[in-house]
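J.: Task: produce atomic coordinates for the following.
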Amino acid sequence: MLRAFIRSKSGLAVITGAGISTESGIPDYRGPKGSYRLGHKPVTYQEFLSNPIQRQRYWARSMKAWPIFSEARPSLPHIYLQKLESLGKIHYLITQNVDSLHHKAGSQNVLELHGKLREGICLSCKGIRDRTDIQSELEKKNPAWISKDSYTHDDPSLRADGDVEPQLQNQQYSTFLVPQCTCQSNAIMKPNVVLFGENCAKLVVDESFKIISQVPQSLLSSH
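T.: Prediction:
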């Protein structure tokens, strides 16, 4: 039925969520093995802004998880959607995911509602930094934290929001040096994603409504 629907349509908008990336080794939040079911509690926007220890905790865990997260490859559904886009069946992809796997699959018209982990943003000057550059800074500043732990894509320590529960021994989060922007010494560098308790950018929300209003029909992918 779905194939027949897609064959009969063109110019669709497809909305995707976390389920499409689980085959790529990135856990979701609410699935059988999701982060919520495992008791994981992501940092909130207010905690990140107000508590330096929470920022140190976030970036320490993110530094350890980034090598795994960044190596994730598109799943078959990502690739299938890209092929449908190339055939003109899909004009837009709207995703709640922050893993950039639609981009890795080659999709062109992708709106990332909740941002992208491949970037960091300075909350003072709004400058954008590539996450790979941030990783280099973190590893240079925190050599004692460079992971000797062995993590895999199916490790239950891996979180849906791109961090991991480190196997702490002598290290404490208060010793971790966070990334900085060159605009000022006390500027807060944040992952360029919508944290829990944070609002989506109005421009992004407006763009999503504009897309939905322009296409003949939309398809919600729960995979």
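J.: okay, CA-based contacts and neighbour counts for the rest of this
T.: Fine.
J.: The one helix or strand Met63 maps to: what's the following helix or strand?
T.: According to DSSP states H and E, Met63 maps onto helix 52-69. The helix or strand immediately downstream of helix 52-69 is helix 76-86, counting by DSSP H and E.
J.: buried residues in that next one?
T.: Pro77, His78, Ile79, Leu81, Gln82, Lys83, Leu84, Glu85 (16 or more other C-alpha atoms under 10 Å).
J.: Run through the neighbouring helices and strands of that helix.
T.: strand 90-95, helix 101-105 (3 or more C-alpha pairs under 8 Å, 6 or more residues apart in numbering; DSSP states H and E).
J.: so which of these is the most packed in?
T.: Counting by mean count of other C-alpha atoms under 10 Å, strand 90-95 has the highest mean neighbour count of the helices and strands packed on helix 76-86, with a mean of 23.
J.: and it, what does it pack onto?
T.: strand 12-16, helix 76-86, strand 110-112.
J.: go with 6 Å
T.: strand 12-16, strand 110-112 (3 or more C-alpha pairs under 6 Å, 6 or more residues apart in numbering; DSSP states H and E).
J.: want to try CSV for those strands, with distance to Asp130 as columns?
T.: Output for those, formatted as CSV (distance: least, C-alpha to C-alpha, whole Å):
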stretch, distance to Asp130
strand 12-16, 24
strand 110-112, 16
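J.: Of all those strands, which one is nearest Ser221?
T.: Of all the helices and strands packed on strand 90-95, it is strand 12-16 that lies closest to Ser221, at 5.1 Å by C-alpha to C-alpha.
J.: buried sites along the closest one?
T.: Leu12, Ala13, Val14, Ile15, Thr16.
J.: To what extent is Lys141 buried, counted in neighbours?
T.: By other C-alpha atoms under 10 Å, the residues close to Lys141 number 15.
J.: The structure of the following sequence is requested for comparison with the preceding one:
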Amino acid sequence: MMSEFLLPVPVLIIDHQSMTSKTVLFNILGDLGYPEDLITFSENLADAEQQIFNQLPNLIFLVVTQQSDISFIHKIKKIYPSSNLIILVNEQSADLTLHAIQLGATAYMLIQQPIEDTYNQLKTILRGGAALHPTFAKFLLSETFSPQNAAPKQLSLNPAEYQILDMVSHSATQEQMVNELKLSTYQIDGFVKNIYRKICSYS
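T.: Model prediction:
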């Protein structure tokens, strides 16, 4: 299959807790145009660190289920700051997702979700967009961001960003947002990515 976008390669999938189905993710990457010889796996953080140092993968998937996994993001970004890092998280781990994005994660996807959703979200991410789910959207709407040495303040959203976040928090589909907000899919993806950038500004 020919890819419709430029694919960042090589790819490293880090799952030191065996939380994901490697076959499913491998097949999705193959369907998107990734050559199998450019996809590697690691089930050990020490091995993953060595692979990053030696191979400089342009796309890294990291399973994040606890705070110590967040610490590993520091190592990834220290070794290869420009790498595209996608974290795989549980839906209820909104706080870990927030911290990972603040540390430089490009995007996140859920560990447990339908294969079709994973496929579509990865396509969106590779086009420059980002995923957003109801639980994380609700968390962002309620969370107070407090930069170090600054007074606590809410995440500053423009009206379109707030509307999108609010609609996602109520489980609106992208089609519903397109129809109600009179925006294109690409415009919505752009606003979601802007929300990510604003999250990073509060790190």
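J.: TM-score of the superposition?
T.: Once superposed, the chains reach a TM-score of 0.30 (TM-score structural alignment, normalised by the length of structure 2), with 89 aligned residues with a C-alpha RMSD of 4.6 Å.
J.: circling back to that earlier point, can you pick out the most distant pair from the buried residues of strand 12-16 of structure 1?
T.: The widest separation within these (C-alpha to C-alpha) is 12.8 Å, between Leu12 and Thr16.
J.: Pick the one among the buried residues of helix 76-86 of structure 1 closest to Arg55 of structure 1.
T.: Distances from Arg55 of structure 1 to the buried residues of helix 76-86 of structure 1, taken by C-alpha to C-alpha, are shortest for His78, at 31.9 Å.
J.: ok, now which ones touch that closest one?
T.: Counting by C-alpha atoms under 6 Å, 6 or more residues apart in numbering, His78 of structure 1 touches His102.
J.: Let me know the distance separating it from Arg3 of structure 1.
T.: With distances taken as C-alpha to C-alpha, to the nearest Å, His78 of structure 1 is found 16 Å from Arg3 of structure 1.
J.: The closest residue to Pro134 of structure 2 other than its chain neighbours: neighbouring residues, count only.
T.: Spatial nearest neighbour of Pro134 of structure 2, chain neighbours left out: Ser169 (4.0 Å); criterion: C-alpha to C-alpha, 6 or more residues apart in numbering. When counting by other C-alpha under 10 Å, one arrives at 19 neighbours for Ser169 of structure 2.
J.: Looking at the helices and strands packed on strand 90-95 of structure 1, spot the one closest to Ile211 of structure 1.
T.: Nearest of those (C-alpha to C-alpha): strand 12-16, 7.4 Å.
J.: and the closest one, what does it pack onto?
T.: strand 90-95, strand 218-221.
J.: Adding distance to Asp133 of structure 1, write those out as TSV.
T.: Listed next are these as TSV, based on distance: least, C-alpha to C-alpha, whole Å:
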stretch	distance to Asp133 of structure 1
strand 90-95	25
strand 218-221	33
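J.: Which among those strands is found nearest to Ile134 of structure 1?
T.: That would be strand 90-95 among those, by C-alpha to C-alpha, at 24.2 Å.
J.: Contacts only, for Arg55 of structure 1.
T.: Phe48.
J.: what about the helices in structure 2?
T.: Remark: helices assigned in structure 2 by DSSP state H are 22-31, 45-55, 67-79, 94-102, 115-126, 134-142, 159-169, 174-181, 185-200.
J.: Show me what the longest strand that structure 1 contains is packed against.
T.: Scanning structure 1 for the strand with the most residues, using DSSP state E, yields strand 115-122. In terms of contacts (3+ C-alpha pairs under 6 Å, 6+ apart), strand 115-122 of structure 1 is packed against strand 128-130, helix 131-141, strand 189-193.
J.: Please work out the angle formed by the directions of it and strand 189-193.
T.: 160 degrees (axes from the mean of the first three to the mean of the last three C-alpha atoms, to 10 degrees).
J.: Next, the angle from strand 115-122 of structure 1 to strand 90-95.
T.: Between the axis of strand 115-122 of structure 1 and that of strand 90-95 there is an angle of 60 degrees, by the same axes, to 10 degrees.
J.: nearest residue to Gly120 of structure 1 other than its sequence neighbours?
T.: Nearest to Gly120 of structure 1 is Pro191, by C-alpha to C-alpha, 6+ apart, at 4.3 Å.
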